[in-house]
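**Student:** can't give you the sequence, but here's the structure:
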């Protein structure tokens, strides 16, 4: 089961979008919206993750 599938079946997971940032490459739309609205959360932008 992928993280996206888990989010679809688990409403609570959909409210925790940051759990997949930088870990999964195919997050749900909620996580994508967070990344778009928060440039610092995107790898390569904002402060270095490393």
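**Tutor:** Cool, got the structure. Predicted model, so just to flag it, every value in this text is computed and none were measured.
**Student:** only C-alpha atoms for contact and neighbour calcs from this point on.
**Tutor:** Noted.
**Student:** from residue 36, how far off is residue 11?
**Tutor:** With distances taken as Cα to Cα, to the nearest Å, residue 11 is found 21 Å from residue 36.
**Student:** nope, residue 29 is what I meant
**Tutor:** 10 Å.
**Student:** what about versus this one:
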């Protein structure tokens, strides 16, 4: 997880002057999905 996020940050720094790449969108989608999953899990456990 941490290595992936670090790699994504490196990619973002390298392509800062270029439009966002699909990989950045995919990473953001995965992060949002993980947050939603954690929230649902917390609601279920409560």
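**Tutor:** Now that the structure is in, tell me what you want to look at. What you are looking at is a predicted structure, and each value in this text was computed from that prediction instead of being measured.
**Student:** got a TM-score for the pair?
**Tutor:** The TM-score (TM-score structural alignment, normalised by the length of the second structure) is 0.28; 17 aligned residues with a Cα RMSD of 2.3 Å.
**Student:** grab the longest helix from the first structure for me.
**Tutor:** helix 29-37 (DSSP state H).
**Student:** buried ones in that one?
**Tutor:** Neighbour counts over helix 29-37 of the first structure (16 or more other Cα atoms under 10 Å) mark 31, 32, 35 as buried.
**Student:** now the helix or strand harbouring residue 6 of the first structure: buried residues?
**Tutor:** Applying DSSP states H and E as the criterion places residue 6 of the first structure in helix 3-9. Neighbour-count burial for helix 3-9 of the first structure, with 16+ other Cα under 10 Å as criterion, is recorded at 3, 4, 7.
**Student:** that helix - contacts with which helices or strands?
**Tutor:** On a contact count with 3 or more Cα pairs under 8 Å, 6 or more residues apart in numbering; DSSP states H and E, helix 3-9 of the first structure meets helix 11-14.
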